[in-house]
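Undergrad: Give the three-dimensional model of this entry:
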Amino acid sequence: MTGHDESYERDGFATRQLHSGSARRGSSVNPRVTPIYMTAGFVLDDFDQATELFSTGDGYSYTRVCNPTNEAVERAVADLEGGAEALLVGSGQAALAVTLLGLLASGDHLVSASSLYEGTRGFLIDNLPRYGIDTAFVDDANDPLAWERVIQPNTRALFAESIPNPKNDILDIAAVASVAHAHGIPLIIDNTLATPYLLRPLEHGADIVIHSASKFLAGHGAALGGIVVDNGRFDSERSGALFPHLVERGRLGGPSFAERAGGSARISYLREVMALRFGPTPSPLNAFLIAQGIETLSLRVEKQSQNALGVARWLDDQSEVQSVDYSGLETNPFHELALRYLPDGQGAVFSFTLKGGLNAARAFVNALQTVTHMTHLGDVRSLILHPATTSHNLRTDDELEASGIWPGTLRLSIGIEDLADLIRDLDRGLAAVRATSDEAVMS
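TA: Predicted structure coming up:
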């Protein structure tokens, strides 16, 4: 029976509306699904507990520091990637920025593969130089000597994508990792398009993996998030001189990150300094949605990869199509590498080029009814975009050509629809291309 004791003075309405529904302390509630801890901060038990929490970091004080919902996603992705620890941030771009700015300082140098997501490329060539950090680009990312030739004494990291966006030119991770380790610097891999279901870069020598969790991990186009995963193998004796902020004691004389966290010094610094102070905090609601998506990751990615291979084979047979850049095709120059690194499927994002150029691309996109026209990837729904006029519209014609992006190039992100329906819709697009071509001839 519930009620109240009339023998004491009741709290006022404003107080009760804040506290009367609070969970009872000491209650044992064990939900199967991780709850959404939608709170800015957490109640501190007493004065001494607060002091200990702020000294050790063990426990919850503020969601910008740590949140149980967010932490559940971190544990899941670290486990799936085979890493020691993970950090959840607000977006994939935040994961990139936190990682690079947490490792590099003014005067440092980065080496990156040139085949990249356009947002990443913009960050490297437009933003990092403002912080005194220069980047050299490697065109032939699978040639170890090409990386060696541009490494400088101040180079502090190598960066690449496991499945580059949008060209699907698979990276030989182990070959690039060997170069990085010969210089005592980390290899950072963006594994967004492969996902840990198809490929785990840490198993091939990468040191840090990042994801746009908004894509395949969440999977339903409803949430933003980014993930950083570290292998926990930072060697302070070998690489400490290259990363003084990880091995030097703090200004108050406390232990360094390497002394306190050992091999996890990098990810500890990213969590306790970069994410905490720059503040790219993800909403616990987004973390919850990402966690829900992760539960069906393998089912979705397996189906999406199968569909992508079917679509790529069909497109490759069409007379209106000039080329299909999908590593799952036997004729693709990266096919052998894809079978080595991606034996369970070659992913769901790739580009193809129409012979008719810009007009053909426009007619094709506008005729589609099942495939959605939008700027996103990794959704359960199939998506299409014209890179040259959208994501890559700030590149010059020469830069587009050097990247293999032509006026007729379109990027597909294949979903989980029935393959026959996707092909029927794409055929509808090709019919519009033929009609446009016929009209041009008649005029």
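
Undergrad: Please make it C-alpha for all contacts and neighbour counts, starting now.
TA: Will do.

Undergrad: How are the helices of the stretch 1-150 of the chain distributed by residue range?
TA: Taking DSSP state H, counting those that start in this stretch as the criterion, the stretch 1-150 of the chain contains helices spanning 13-19, 47-56, 68-81, 92-103, 118-122, 144-150.

Undergrad: I'd like those as a markdown table, with distance to Arg411 and mean neighbour count appended.
TA: Conversion of those to a markdown table gives the following (distance: least, CA to CA, whole Å; neighbours: other CA atoms under 10 Å):
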| stretch | distance to Arg411 | mean neighbour count |
| --- | --- | --- |
| helix 13-19 | 50 | 10 |
| helix 47-56 | 48 | 11 |
| helix 68-81 | 27 | 20 |
| helix 92-103 | 19 | 22 |
| helix 118-122 | 13 | 15 |
| helix 144-150 | 28 | 16 |
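
Undergrad: Go through these and name the closest to Arg266.
TA: Distances from Arg266 to each of the helices of the stretch 1-150 of the chain were compared using CA to CA; the minimum, 7.7 Å, belongs to helix 92-103.

Undergrad: hmm, who's touching that closest one?
TA: 88-89, 119-120, 156-157, 210-214, 224-228, 243, 266, 269-270, 274-275, 280 (CA atoms under 8 Å, 6 or more residues apart in numbering).

Undergrad: hmm, 7 Å instead?
TA: If you take CA atoms under 7 Å, 6 or more residues apart in numbering as the criterion, helix 92-103 is touched by 89, 210-213, 225-228, 270, 274-275, 280.

Undergrad: do stretch 123-133 as well
TA: Looking at what lies outside stretch 123-133 - CA under 7 Å, 6+ apart - the contacts are Ala105, Ser106, Gly107, Asp108, His109, Asp134, Thr135.

Undergrad: Following up with a second sequence; could you model it the same way so I can compare the two?
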Amino acid sequence: MSDSHLGFDTLAVHAGADPDPATGARQVPIYQTTSYVFRDADHAARLFNLEEVGFIYSRLTNPTVAALANRVAALEGAAGGIACSSGHAAQIMALFPLMGPGCNVVSSSRLYGGTITQFSHTIRRFGWEAKFVDTDDLDAVEAAIDENTRALFCETIANPGGYVTDLDAMAAIADRAGIPLIVDNTTATPWLCRPIDHGATLVVHSATKYLTGNGTVTGGVVVDSGKFDWSASDKFPSLSQPEPAYHGLTFAGLGPMAFTFHSIAIGLRDLGMTMNPQGAHYTLMGIETLGLRMERHVKNARVVAEWLEKDARIDSVTYAGLPSSPYRERAERIVPKGAGALFTVGVKGGYDACVKLVESLKLFSHVANLGDTRSLIIHPASTTHRQLEEDQQVKAGAAPNLVRISIGIEDVQDIIADLDQGLSAATA
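TA: Okay, the predicted model is just below:
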């Protein structure tokens, strides 16, 4: 039976790996090895020439890591995938085959603060540029695209604000411009949304978050729809033009796996953003329960958001699943199973009250992470978005009077009780 006929939870357990042919091991083994023995000189040559698929060196490919990439690709409905060392690495890996000096990416202004910093400063060292636009203003998005734009970038559910992006509209703009749409699906996961079904070309994940789900792994994944025609213009020479390092091979000629093969053969080879096999193993185990966990995350988040919205100590709740949310209708179309479990809360008393709330909670963990089984909280303006100017913080949905909460899978009444006592201390 092909993967395309299997349900989500079945794919989460089985996709990407069969029992180990050497031992019969049912769980994907941790292949803790740097290198692989070639059958003979001709076999080695064929691997290095990309004439045969196989394992050469674990900076490029590793059976455990490949199983993870293939499983996420199956869940996302993608042609192929690459697992790498972090979510930030995944973003660079997604852009690397597309960009060049003088090129730009048009990006949502409502992103994780670390991504805004990476796009605002670090990528400039490559000669790349990011143009930040409010993706609710579709005319502004289209106007920002110029002859040097090589991609659109957004999040399905924005971190930290929980805003839902109109992926169908963004994909239509990208199609008209002849460029790929890259979607960070970390906070939604493929259980809530498959961006490729809405027209995305590439999907990136921080596997650190919901995919692993237990705060043990730093990792990232990029998956490719396999549907973009890289040869339709001269904008993507890394994929459409002969590659000198492989005797003139043109990656676009490899078909739907063109981006994936380039990211392994060039990206991982030269950037070295490799995921370790033990981390991949932990993430594979986490994904087995992704559907079960996300169902509980979403159920809890909805109850907590409704309780918070009615509380007199709260100014605002950005959860898109609330009937009062301006994103409710869009959420029902883009993430019909629920609006995730990440959102921000405006606390009366502003910055100081937010800090007191964070310090007063007992069940919630004060950490710079999200998507854990545990409920988590952070004050973005003083931490994850601290490097940004206040106007940038506001545009990113991380104003000084907001805390970001990631609702876990604990008993929901215990979550509410902790927030209740914390708010009492913060607003006394």
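
Undergrad: Just give the TM-score of the two.
TA: TM-score for the superposed chains, counting by TM-score structural alignment, normalised by the length of the second structure: 0.92, backed by 407 aligned residues with a CA RMSD of 1.5 Å.

Undergrad: CSV for the helices of the stretch 1-150 of the first structure, including distance to Ile170 of the first structure?
TA: As requested, the helices of the stretch 1-150 of the first structure are exported to CSV (distance: least, CA to CA, whole Å):
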stretch, distance to Ile170 of the first structure
helix 13-19, 54
helix 47-56, 42
helix 68-81, 18
helix 92-103, 20
helix 118-122, 17
helix 144-150, 14
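
Undergrad: between those, which one is nearest to Val349 of the first structure?
TA: When the helices of the stretch 1-150 of the first structure are compared (using CA to CA), the closest one is helix 118-122, at 14.7 Å.

Undergrad: quick one, what contacts Gly161 of the second structure?
TA: Applying CA under 7 Å, 6+ apart to Gly161 of the second structure gives the contacts Thr318, Phe343, Thr344, Gly397.

Undergrad: Just say helix, strand or coil for the second one.
TA: Three-state call for Phe343 of the second structure (DSSP: H, G, I helix; E, B strand; the rest coil): strand.

Undergrad: can you tell me which of the contacts of Gly161 of the second structure stay in contact in the first structure?
TA: With contacts defined as both residues aligned by TM-score structural alignment, their matches' CA atoms under 7 Å, Thr318, Phe343, Thr344 are the ones among the contacts of Gly161 of the second structure whose aligned partners also touch in the first structure.

Undergrad: Is it correct that the first one is in contact with Gly346?
TA: No - taking contacts as CA atoms under 7 Å, Thr318 of the second structure lies outside contact range of Gly346: 8.6 Å.

Undergrad: Show me which positions of the longest helix along the second structure end up buried.
TA: In the second structure, assigned by DSSP state H, the helix with the most residues is helix 290-309. Residues of helix 290-309 of the second structure classed as buried: 290-291, 293-302, 304-306, 308-309 (neighbour count, 16 or more other CA atoms under 10 Å).

Undergrad: Show me what the helix or strand following it is packed against.
TA: With elements assigned by DSSP states H and E, the helix or strand that comes after helix 290-309 of the second structure is strand 314-317. Using 3 or more CA pairs under 7 Å, 6 or more residues apart in numbering; DSSP states H and E as the contact criterion, the secondary-structure elements in contact with strand 314-317 of the second structure are helix 290-309, strand 342-347.

Undergrad: Let me have these in JSON lines, adding distance to Asn159 of the second structure as columns.
TA: Putting these into JSON lines (distance: least, CA to CA, whole Å) gives the following:
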{"stretch": "helix 290-309", "distance to Asn159 of the second structure": "15"}
{"stretch": "strand 342-347", "distance to Asn159 of the second structure": "7"}
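
Undergrad: Asp197 of the second structure: which of the ones you listed is closest?
TA: Proximity to Asp197 of the second structure, assessed across those by CA to CA, is greatest for helix 290-309 (18.3 Å).

Undergrad: Provide the aligned range in the first structure for that closest one.
TA: Aligning helix 290-309 of the second structure against the first structure (TM-score structural alignment) gives residues 297-316.

Undergrad: Roughly how far does the alignment partner in the second structure of Ala367 of the first structure sit from Asp311 of the second structure?
TA: With TM-score structural alignment as the matching criterion, the partner of Ala367 of the first structure in the second structure is Ser360. With distances taken as CA to CA, to the nearest Å, Ser360 of the second structure is found 17 Å from Asp311 of the second structure.

Undergrad: Which one of the two is surrounded by more residues?
TA: Remark: of Ser360 of the second structure and Asp311, Ser360 carries more neighbours, 18 against 12, as counted by other CA atoms under 10 Å.

Undergrad: quick one: that one and Ser316 of the second structure, what's the gap?
TA: 20 Å.

Undergrad: same deal with Lys299 of the second structure?
TA: According to CA to CA, Lys299 of the second structure and Ser316 of the second structure sit 20 Å apart.

Undergrad: Over in the second structure, tell me which residue corresponds to Ser223 of the first structure.
TA: Let me fix one detail, which is that residue 223 of the first structure is Ala and not Ser. Using TM-score structural alignment as the criterion, Ala223 of the first structure maps onto Val217 of the second structure.

Undergrad: likewise Tyr197 of the first structure?
TA: In the superposition onto the second structure, Tyr197 of the first structure corresponds to Trp191 when matched by TM-score structural alignment.

Undergrad: One more: Ile267 of the first structure?
TA: With TM-score structural alignment as the criterion, the equivalent of Ile267 of the first structure in the second structure is Thr260.

Undergrad: Just the buried residues of stretch 336-343 of the second structure, please?
TA: For stretch 336-343 of the second structure, burial by neighbour count (16+ other CA under 10 Å) applies to Lys337, Gly338, Ala339, Gly340, Ala341, Leu342, Phe343.

Undergrad: Revised request: answer the last question for stretch 251-265 of the first structure.
TA: Of the residues in stretch 251-265 of the first structure, those buried by neighbour count under the rule 16+ other CA under 10 Å are Ser256, Phe257, Ala258, Glu259, Ala261, Gly262, Gly263, Ser264, Ala265.

Undergrad: what helix or strand is the fourth one on?
TA: Here Glu259 of the first structure, judged by DSSP H and E, is contained in helix 257-261.

Undergrad: who are the neighbours in contact with the residue nearest to Val321 of the first structure when sequence neighbours are not counted?
TA: Leaving aside its sequence neighbours, Val321 of the first structure sits nearest to Leu354 (CA to CA, 6 or more residues apart in numbering; 4.5 Å). Going by CA under 7 Å, 6+ apart, Leu354 of the first structure touches Glu320, Val321, Gln322, Ala360, Ala361, Gly408, Thr409.
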